[in-house]
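In: sequence-free structure coming up:
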């Protein structure tokens, strides 16, 4: 099935020949994503190390999710991270040993354990963010705000699997 730019929403039509320049653009975009992911991984590794020496990026990602989304059950954290509940439970134990999170029982069901960030964990992450060089922020610092917002809109559309809004394309 192929995509036809003139078709509403750019939906696949099945009868249009594939555009070689479109295919090249998609391959180029994939390459750009590989570079971006590599840069992001390096940044996360540096931030994890700055937050707590020896911390791995996966542990930091779990802590950031807890801090951003507030107290949650381990099962919700595992779902958010798209990881196995056992792995997430071990990660939470590691964060608990560092004093970055604490577990408590849910008020409506004492069997459910809720994980929340501690003031120590939040302070350490904040200090690491302030002291760490943020290459992404530095790279887009001079970009106009509408360009940053457009990029965010396009990335959200890509992640959600929805077509970009007409406003993004200036239509």
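Out: Structure's in. What do you need? All figures in this text were calculated on a predicted structure; none of them were measured in a lab. Residues are numbered from 1 along each chain as shown.

In: make it CA atoms for all contacts and neighbour counts henceforth
Out: Noted.

In: Distance-wise, check the spatially most central residue of the chain relative to residue 69.
Out: With distances taken as CA atoms, centre = their mean, the chain has residue 61 as the residue nearest its mean C-alpha position (8.5 Å). Between residue 61 and residue 69 the computed distance is 12 Å (CA to CA, to the nearest Å).

In: Please apply the same query to residue 154.
Out: 23 Å.

In: Show me which of the two is the more surrounded one.
Out: residue 154 (18 against 13; other CA atoms under 10 Å).

In: measure stretch 139-149 end to end?
Out: One end of stretch 139-149 to the other measures 15 Å (CA to CA).

In: Can you list the buried residues in the longest helix anywhere in the chain?
Out: Criterion DSSP state H: the longest helix present in the chain is helix 20-51. Residues 43-51 are the ones in helix 20-51 that count as buried (16 or more other CA atoms under 10 Å).

In: quick one: it to chain centroid distance?
Out: Distance of helix 20-51 from the chain centroid (CA atoms, centre = their mean, to the nearest Å) equals 12 Å.

In: hold the first one in mind and look at this next one:
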């Protein structure tokens, strides 16, 4: 058995890091990463329009990506409540970033479509973000990036 000081230092019996300590470190690093992502969303939203909230930016990106073209689909995609999405869609429409059109397959339903202005502004916001993250990721080897992508995929499965 290792000495208590080794345990307190986060080392197991053979000198390696304890699994619980490694998990805690990953959780800590995810917290830091998510905080950076939230800042990125805030900056991207402001780039699109000074009055746009980060959730509004996420809604707009979901619409642009074709991942969600109805309010219900956006609620599912973003795992948020219907009233928040409704407020964001209303604001996006008022800002001229989204049009609400009748669904050709179901005349009672509405589909959300990003305007040309939205496409232009989101492209600008994405370029700035992708440049920052791309610069960081390009310092890694292709093998490390591939391994990282595999680990993220496994975590999300």
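Out: The structure has been received and is ready for your questions. Please read all numbers here as calculations on a predicted model, not as lab measurements.

In: Mind giving me the packing neighbours of the longest helix of the first structure?
Out: helix 57-69, helix 119-131 (3 or more CA pairs under 8 Å, 6 or more residues apart in numbering; DSSP states H and E).

In: Return the most buried member of those.
Out: Stretch with highest mean neighbour count among these: helix 57-69 (a mean of 17; mean count of other CA atoms under 10 Å).

In: Give the aligned range of it in the second structure.
Out: Mapping helix 57-69 of the first structure onto the second structure (TM-score structural alignment) gives residues 54-66.

In: who touches the matching stretch?
Out: 38, 41-42, 44-45, 48, 68-69, 74, 77-78, 85, 88-89, 91-92, 97-98, 112-114, 118-119, 122 (CA atoms under 8 Å, 6 or more residues apart in numbering).

In: The second structure: which residue goes with residue 159 of the first structure?
Out: By TM-score structural alignment, residue 159 of the first structure lines up with residue 156.

In: which residues touch that match?
Out: Applying CA under 8 Å, 6+ apart, no residues contact residue 156 of the second structure.

In: Return the distance of it relative to residue 91 of the second structure.
Out: Counting by CA to CA, the gap from residue 156 of the second structure to residue 91 of the second structure is 32 Å.

In: do residue 67 of the second structure as well
Out: Distance, residue 67 of the second structure to residue 91 of the second structure, by CA to CA: 20 Å.

In: What of residue 98 of the second structure?
Out: Counting by CA to CA - residue 98 of the second structure and residue 91 of the second structure are separated by 9 Å.

In: Neighbour count: those two, which is higher?
Out: Per other CA under 10 Å, whichever of residue 98 of the second structure and residue 91 has more neighbours is residue 98, with 24 against 17.

In: Please say which position in the first structure that one maps to.
Out: Here residue 98 of the second structure is matched to residue 101 in the first structure, going by TM-score structural alignment.

In: what does residue 4 of the second structure give?
Out: For residue 4 of the second structure, the aligned position in the first structure is a gap, per TM-score structural alignment.

In: what does whichever strand or helix holds residue 80 of the first structure contact?
Out: Assigned by DSSP states H and E, residue 80 of the first structure falls within helix 74-81. Outside helix 74-81 of the first structure, the residues that touch it by CA under 8 Å, 6+ apart are 62, 65-66, 84-85, 88-89, 113-115.

In: Just the buried subset of those, please.
Out: 62, 65-66, 85, 88, 113-115.

In: Tell me how far residue 97 of the first structure lies from residue 52 of the first structure.
Out: In terms of CA to CA, residue 97 of the first structure sits 12 Å off from residue 52 of the first structure.

In: do residue 86 of the first structure as well
Out: Distance from residue 86 of the first structure to residue 52 of the first structure, by CA to CA: 22 Å.

In: you'd agree the match of residue 98 of the second structure is up against residue 122?
Out: No - in this structure residue 101 of the first structure lies outside contact range of residue 122 using CA atoms under 8 Å: 9.1 Å.

In: Serialize the helices and strands packed on helix 20-51 of the first structure to CSV and add fields for distance to residue 30 of the first structure.
Out: Listed next are these as CSV, based on distance: least, CA to CA, whole Å:
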stretch, distance to residue 30 of the first structure
helix 57-69, 23
helix 119-131, 29
